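Peer 1: predicted coordinates and the sequence they were generated for:
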Amino acid sequence: MIQKPSLFSFSIDAVLLGRFVRVPIQKGNILDLCTGNGIVAILLTTRTKATIDALDIQPELVELANRNVLMNQKGNQVSILEGDLNDLPASVQQKKYDVVTCNPPYFEKGQALEKNLNPHFAIARHELHCTLEDVIRVCSEQVKYKGKVAIVHRPERMTDILLLMRKYQLEPKRMQLVYPKEGKSANMVLIEAIKGGKAGLETLSPLMVFDEDDQYTERFKEVYVRQ
């Protein structure tokens, strides 16, 4: 993956999202919102033959994502699109997807931006162009009935996420908390919902990233570094 220090680079959360969501193996359509440099879409190509549309609002990241798609020889499967989540390109609006994924901005617009924050980082981290409700509403609008929506976010927003999913007919079905290490509070949550699904949430066993020696745990390596 090509990354630039001046742009927002992917981290563990994006990789875990790409591993967590359940996808059709042979065919189908997938939409990845807030794709950044295309990491989630490219990871998904290792698990599915579905066609993938990946959208980001920042032209610099769209250019980088296109380069990554070409470098990984995924141009026949992944289409990178520039656009606003709240004003989707016509080619996206016309479709309904089997799966929609999103690694959205984590911090609410009202929260203070870090001093002198790079504008690319600000858009990626803060809800400047879309709110959490926008993300979940659009995911629901674009996914098929009985299709899946998966997002990664911060645990402190979990109540909002679950309530908004129910509001937009997305029934949370699988959830996993991710912890930096034993004894620390969770700093990520992965949630998968089904459009029009029945009630019933499966809480997966927690995932610890680091052990007591600050090395990746064996279980985390099985998820994160698998080929």
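Peer 2: Perfect, I can see it now.
Peer 1: alpha carbons only for contacts and neighbour counts from here, please
Peer 2: Fine.
Peer 1: what about the strands in this structure?
Peer 2: Taking DSSP state E, the strands of the chain run over residues 29-33, 51-56, 78-82, 97-102, 143-153, 170-181, 188-195, 202-203, 207-210.
Peer 1: residue 23 is nearest to which of those strands?
Peer 2: When the strands of the chain are ranked by proximity to residue 23, the top entry is strand 97-102, at 6.8 Å, counting by Cα to Cα.
Peer 1: re earlier: possible to save the strands of the chain as a markdown table with distance to residue 1?
Peer 2: Below are the strands of the chain laid out as a markdown table (distance: least, Cα to Cα, whole Å):
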| stretch | distance to residue 1 |
| --- | --- |
| strand 29-33 | 17 |
| strand 51-56 | 16 |
| strand 78-82 | 15 |
| strand 97-102 | 19 |
| strand 143-153 | 20 |
| strand 170-181 | 24 |
| strand 188-195 | 23 |
| strand 202-203 | 32 |
| strand 207-210 | 22 |
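Peer 1: against that first model, consider the following:
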Amino acid sequence: MSLSTKTEPPVAVTEDSLLGGRVRFLQPAAGYRAAIDPVLLAAMAPAEAGMRVLDLGCGAGAIPLCLLARVPELSVAGIEAEPEMCELARRNAVLNGAADRFEVRQGRIEARPPLFEEGAFDLVLANPPYQAPETADPSANRLKAAAHVEANSVAADWIEAAFRALRHKGRFAMIQRADRLADLLAPLDRRFGGIEVHPLYPKPGRRAKRVVLIARKGVRSPLALSSGIVLHNMDGSYSPAVAAALETGCALAPAPSE
């Protein structure tokens, strides 16, 4: 009698592009598809040539590839729980000529022993699931649900993983919903200092829907709230700085406070 093993059907993919075509990007045809959040985080990340970077939950590799388009002289590792997304990230690295600079490791961020070398990274990035399980209505698509809803790991786990991965005075940058800021500040403050909160406003005069948080290991500077970034003009078009970041991959920084 032969035994059969049930396997998941292959994930249908499309080839799209990011940064105005500078990045070729394979992603699932259905389910989670990259929006502007990973591109914004890559544009706001304090990355410099020669850094070692870790992306927690890298998905198909949008953040690393956008970051490498801006700062090619980086070494990036990505951790991703879903094997299908790991495979897409590896294919995207090859597709963009970055296989020698972008390594993908399959597994969970809270794994012990960790999937990364502790204290070895200059910069850690994260675009974690935005929805807490108690308030979420998960998608029937497994990959989309995994990307949007916290499951085995919560916000504090991502912060702890970043702390373990970073060298002394290394930086952690993450993007999250603005209404979850209270969930993030307490665990961040326990582990990091120099916390910067950068609100992302959908239009002038509107409440922020997203925030980018940047914190530093081994310092105790007080929290700072920036003037933030307005994403869209009143007519719905992107503001000039955001349009430039999305089309060219250039760095994006909040306007100076008056």
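Peer 2: Okay, I see it. Here the structure is a predicted model, which means the values were calculated and not measured.
Peer 1: about what we covered before: turn the strands of structure 1 into TSV, including distance to residue 124 of structure 1 and mean neighbour count.
Peer 2: Below are those laid out as TSV (distance: least, Cα to Cα, whole Å; neighbours: other Cα atoms under 10 Å):
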stretch	distance to residue 124 of structure 1	mean neighbour count
strand 29-33	12	26
strand 51-56	10	24
strand 78-82	15	22
strand 97-102	12	26
strand 143-153	13	24
strand 170-181	21	21
strand 188-195	16	24
strand 202-203	28	12
strand 207-210	23	20
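Peer 1: let me know which of these is the nearest to residue 70 of structure 1.
Peer 2: Of all the strands of structure 1, strand 78-82 sits nearest to residue 70 of structure 1, with 9.4 Å by Cα to Cα.
Peer 1: where in structure 2 does that closest one align, residue-wise?
Peer 2: Following TM-score structural alignment, the partner segment of strand 78-82 of structure 1 in structure 2 covers residues 102-106.
Peer 1: quick one: that stretch to structure 1 mean distance?
Peer 2: Plainly put, stretch 102-106 of structure 2 ends up 0.8 Å away from its match in structure 1 on average once the two are laid over each other (mean Cα distance after the TM-score superposition for structure 1).
Peer 1: contacts for that stretch?
Peer 2: The set of residues that contact stretch 102-106 of structure 2 without belonging to it, under Cα atoms under 8 Å, 6 or more residues apart in numbering, is 64, 75-83, 86, 89-90, 93, 115.
Peer 1: try 10 Å
Peer 2: Residues from elsewhere that reach stretch 102-106 of structure 2 (Cα atoms under 10 Å, 6 or more residues apart in numbering): 53-55, 57-61, 64-65, 68, 74-90, 92-94, 115-116.
Peer 1: what is the burial count for the aligned partner of residue 197 of structure 1 in structure 2?
Peer 2: If you follow residue 197 of structure 1 across to structure 2 using TM-score structural alignment, you land on residue 219. Applying other Cα atoms under 10 Å, we find 15 residues neighbouring residue 219 of structure 2.
Peer 1: who are the contact partners of residue 219 of structure 2?
Peer 2: When contacts are counted by Cα under 10 Å, 6+ apart, residue 219 of structure 2 is found next to 168, 169, 170, 191, 192, 193, 194, 195.
Peer 1: give me that answer again for 7 Å
Peer 2: The neighbourhood of residue 219 of structure 2, defined by Cα atoms under 7 Å, 6 or more residues apart in numbering, consists of 169, 192, 193, 194.
Peer 1: the second one and residue 127 of structure 2: what is the separation?
Peer 2: Which is residue 192 of structure 2. Shown here: residue 192 of structure 2 relative to residue 127 of structure 2, a distance of 18 Å by Cα to Cα, to the nearest Å.
Peer 1: again with residue 29 of structure 2
Peer 2: The spacing between residue 29 of structure 2 and residue 127 of structure 2, counted by Cα to Cα, is 20 Å.
Peer 1: pick out whichever of these two has more residues nearby.
Peer 2: Counting neighbours by other Cα under 10 Å for residue 29 of structure 2 and for residue 127 shows that residue 127 has the greater number, 22 against 12.
Peer 1: which position in structure 1 pairs with that one?
Peer 2: When structure 1 is aligned by TM-score structural alignment, the residue opposite residue 127 of structure 2 is residue 103.
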